[in-house]
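>>> Predicted model and sequence below, questions to follow.
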Amino acid sequence: MSKSLQAIRGMNDILPEQTPAWRYLERTFATLLDGYGYHEIRLPIMEFTELFARGIGEGTDVVDKEMYTFLDRNEESLTLRPEGTAGCVRAVLEHGLTGGGQVQKLWYAGPMFRYEKPQKGRYRQFHQIGVEVFNLPGPDIDAELIVLTARLWQRLGLTDAVTLQLNSLGSSADRGRYREALVAYLQERFEQLDEDSQRRLTTNPLRILDSKNAQTQALLVGAPTLADYLDDESRAHFDGLKARLDAAGIRYEINPKLVRGLDYYGRTVFEWVTDKLGAQGTVCAGGRYDGLITQFGGKPTPGVGFAMGVERLVLLLETLERLPSDLMRPADLYLCAFGEAAELAGLSLAEKLRDARPDLRLLVNAGGGSFKSQFKKADKSGALWAMILGEDELAAQQVALKPLRGDAPQEKVDFAALAARLDEILPPAAAGRGN
């Protein structure tokens, strides 16, 4: 017996009853970004492997363990994108979007791929919405990104469910000095480190700060802190960010162990975390990467951005029951037509109604059937009203409007007056909402 068809582990179908929540989140965010002057960019899901090795960094878990990499027929190494920033930077460089110091405020959305152990809120194909800004070096744009995300939580009803954590990774020189001090401290306690942290001590020691091992975290209590190694410029940048967040009324926590998992970050790093989803608590994360474009051969260009996980945000909205109640209402009207002449007239009438009311969600019965069977389908569809067109109605150039929800009386309406009547019983502000 052949193996039954199924999706690859960790790569999920988003079914019709789930997509309204996704569309609601994506639509809310796109509207918000438009109001802040950000523009969408659409990027390939696959890049040359070298892009991620150079950008994310050799020795990171993402590059060493998690990337989906293969050779194509030309023997070139390609990788399904594990994150969006590197590809966005590549596009900006390739198309000269930051030439002459031009500011770019960009956003993108789509699937990312990492070979991780699937669990609640963590998948091998997952979706992100990302934002990247180029050629603005100051803490003001860092603050704008954080304020923007805070406004998103407000619009989604999640303000009370998330907490902002901040840190500064300083400059490359700052991190170099700190790395030496941290390695010296941990080298003396090498045997007490967990196996993964022992490996990271030579490849990526800052990532040890993010260890989930309780014994390693206990060792870090007395370790040097990065804040003590910041130069005056990095310290002023971080102070400027905090001052702006204070002015905007954004609450935050300083987390000296927040380092992020990608090597390109410097100075500002931040995460929005929640305790409502168990272990997978980060729903949005980002920071500044002023040296990344230089790593790819471009001129020094300031950059800052963030990404948020769509699956985790949808899960959070569902867990806390913060989704609008009408997302799944599939139709406003259901047209039942009886007889060939009525079906033809009904098709024409339906298209005229769609011309008059583009927001209207109108289902037209397909497959024929008796009055009883069509009316049963109309009721099952969840539509608010059934619009009935038979021989008698067609002869009178009328339709019967029958409420499927509530106790309003059935009524006859002339074809010519139908659009106006629908405006009364299904106002434009109410029709068309949801999926």
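Yep, that arrived. Numbering: from 1, shown residues only.
>>> For the rest of this, base every contact and every neighbour count on C-alpha atoms.
Will do.
>>> Would you check how far apart the closest residue to Thr69 other than its chain neighbours and Tyr264 are?
For Thr69, ignoring the flanking residues on the chain, the nearest one in space by CA to CA, 6 or more residues apart in numbering is Thr79 at 4.3 Å. Here the criterion is CA to CA, to the nearest Å. By it, Thr79 lies 18 Å from Tyr264.
>>> And for Gly130?
From Gly130 to Tyr264 the distance is 16 Å (CA to CA).
>>> so Gln374 touches Cys336, yeah?
Yes. Counting by CA atoms under 8 Å, Gln374 does reach Cys336; the two are 6.1 Å apart.
>>> between these two, who's got more neighbours?
Cys336 (28 against 22; other CA atoms under 10 Å).
>>> Please give me every residue in contact with the more buried one.
Val364, Asn365, Phe371, Gln374, Phe375, Ala378, Ala386, Met387, Ile388, Leu389 (CA atoms under 8 Å, 6 or more residues apart in numbering).
>>> Mind checking what secondary structure it has?
strand (DSSP: H, G, I helix; E, B strand; the rest coil).
>>> What's the local residue count around Met11?
14.
>>> same check, this time on Tyr36
Residues near Tyr36, counting by other CA under 10 Å: 13.
>>> And for Gly100?
Gly100 has 8 nearby residues by other CA under 10 Å.
>>> cool, the one 5 residues further on as well?
A count of nearby residues for Lys105, using other CA under 10 Å, gives 19.
>>> which residues are common contacts for Gln374 and Cys336?
Joint contacts of Gln374 and Cys336 (CA under 8 Å, 6+ apart) are Asn365.
>>> Alongside the first one, take a look at this:
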Amino acid sequence: MLTTRPRGTNDILPGEVEKWQYLEELARQVCREYGYGELRTPIFEHTELFHRGVGETTDVVEKEMYTFTDRGERSITLRPEATAATVRAYLENKLSSLPQPVKLFYIGPMFRYDRPQAGRFRQFHQFGVEVFGTHSPAIDAEVIAMAMDIYKRIGLTDLELHINSVGCPECRPLLREKLQEHFRPHLEELCSNCQGRFERNPLRILDCKGEKCQELGRNAPTTLDALCPGCQSHFNEVKLNLEAVGVPYIVNNRLVRGLDYYTHTAFEIMAKDIGAQSSIGGGGRYNGLIEACGGPAIPGVGFALGLERILLTAERQGIDFPFSRGPEVFVATAGTGVEIQSFKLIQELRQRSVPAEKDYLGRSLKAQMKYAAKLGARWVVILGEEEYAKGLAAVRDMKLGDQQEVALAELVEYIKSK
């Protein structure tokens, strides 16, 4: 139907969109403080980017991407996540020539064909950061602390930070061997997806949401059972840095994340009672991703936070965002001959950065006052025909209920001072 939006998408209406604007501006402010610059990439990319960057064995690539062939017979995919696109932009625009590390952030819509549930949509929005050019465990701790800082400033509570190390190419072969040894006797009991992952990437089996696969993986070897000395040292340094800045964490040795590009640190932030999934954000290190996308061996680390899930969690926790929901000033008219003057006045106020509104339906003064109250205006300027002829206007404080006359020549400055 033409009057129904596609399943898994949302209209963000006035009254709600202000929450999004507040959240996005808060994220941008934190990024300014931490030294991250904004990057905006296309909403669609060549499909091969996600095959190579996200991973052939992930649910995202296997089942969830919106892929189509364009008129030039090219395979195009709406971005299901932004890290691979950020890597492509980093390489294409030669950002490696800038002083390292390069710190970037993005805000925008992502697309995955998934079963819509509370907190999960087919078009959803993420805020994320990526850092390229350093192996330092301290930068892992920085991006984690930054995510937790944002949640703290929003006012979210009762969050759990889960961290893990998923190893590196040096220790992954040992983990792969241990996992295949564990799952081989139960291969026929695994779901069809995990049977395919058994040879390609058995670590993905630990991320399967199927009950049987979860049961079979309950006692499977974990990433921490196979870490090489370098990965163990890196993970210890991450934990020490988090402890130094007072960020509490839980080591979750079953946390592997859902994308193939992670190495070393992986983390998720969990919130209770938000529906299909408890995760409201997460990320980790991906030292091999830039190389997998055709670039040099440059390390990277980052996170992505789901804006819908943050807003849902804030709603469940009763957090009211501090923003104005309507005009600060409403200009009402009484009598005839002052309509043009009322329009001139609201424009003068707007040009002085004062949100202002007026009546456009020819309402009575009483109806205008009711309308101003519904809009949430704190002040109402009443332009009466007789008062205007005397160079005066009445200003009513809608909160306190008092009213006084002000000279028209001083009106804008008076309102601005309020």
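Okay, I see it. Source: prediction; values computed, not measured.
>>> Run through the residues that contact the equivalent of the residue nearest to Thr69 of the first structure over in the second structure.
Using TM-score structural alignment, the partner of Thr79 of the first structure in the second structure is Thr77. By CA under 8 Å, 6+ apart, the contact list for Thr77 of the second structure reads Phe44, Glu45, His46, Thr47, Met65, Tyr66, Thr67, Phe68.
>>> Wait, the fourth one touches Thr67, no?
Yes. With contact defined as CA under 8 Å, Thr47 of the second structure reaches Thr67; the gap is 7.1 Å.
>>> who has more neighbours, these two?
Comparing Thr47 of the second structure with Thr67 by other CA under 10 Å, the one with more neighbours is Thr47, at 21 against 16.
>>> quick one: what's aligned to that one in the first structure?
Under TM-score structural alignment, Thr47 of the second structure pairs with Thr49 in the first structure.
>>> looking at it, that match is touching Thr69, isn't it?
Yes. Counting by CA under 8 Å, Thr49 of the first structure does reach Thr69; the two are 7.0 Å apart.
>>> any residues in contact with both of the two?
Joint contacts of Thr49 of the first structure and Thr69 (CA under 8 Å, 6+ apart) are Ser77, Leu78, Thr79.
>>> What's the separation between the first one and Phe113 of the first structure?
Ser77 of the first structure sits 16 Å away from Phe113 of the first structure, going by CA to CA.
>>> just the second one next, same as before
Taking CA to CA as the measure, Leu78 of the first structure falls 13 Å from Phe113 of the first structure.
>>> Settle it for me: which of these two has more neighbours?
Phe113 (22 against 19).
>>> What residue in the second structure is paired with the more buried one?
Looks like Phe113 of the first structure aligns to Phe111 there (TM-score structural alignment).
>>> okay but that match is in contact with Ala82, surely?
No. The criterion here is CA under 8 Å, and Phe111 of the second structure misses it with Ala82 at 10.3 Å.
>>> which residues in the stretch 1-150 of the second structure form helices?
17-34, 47-53, 59, 83-92, 137-154 (DSSP state H, counting those that start in this stretch).
>>> could those helices be laid out in TSV, adding distance to Gly246 of the second structure?
Shown next, in TSV, are the helices of the stretch 1-150 of the second structure (distance: least, CA to CA, whole Å):
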stretch	distance to Gly246 of the second structure
helix 17-34	17
helix 47-53	33
helix 59	35
helix 83-92	28
helix 137-154	9
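>>> Which among the ones you listed is found nearest to Leu206 of the second structure?
Of all the helices of the stretch 1-150 of the second structure, it is helix 59 that lies closest to Leu206 of the second structure, at 12.6 Å by CA to CA.
>>> Look up the counterpart of stretch 266-273 of the second structure in the first structure, residue range please.
With TM-score structural alignment as the criterion, stretch 266-273 of the second structure aligns to 269-276.
>>> Can you tell me how far the match of Thr47 of the second structure is from Ala86 of the first structure?
11 Å.
>>> when you align them, which residue in the second structure goes with Ser348 of the first structure?
Ser348 of the first structure maps onto Lys344 in the second structure, by TM-score structural alignment.
>>> and that match, what helix or strand is that in?
Take DSSP states H and E as the rule and Lys344 of the second structure turns out to sit in helix 339-351.
>>> That helix - contacts with which helices or strands?
Packing partners of helix 339-351 of the second structure (3 or more CA pairs under 8 Å, 6 or more residues apart in numbering; DSSP states H and E): strand 329-334, strand 356-358, helix 408-417.
>>> at 10 Å instead, please
Packing partners of helix 339-351 of the second structure (3 or more CA pairs under 10 Å, 6 or more residues apart in numbering; DSSP states H and E): strand 329-334, strand 356-358, strand 379-384, helix 408-417.
>>> mind listing what's buried in it?
Glu339, Ser342, Phe343, Leu345, Ile346, Gln347, Leu349 (16 or more other CA atoms under 10 Å).
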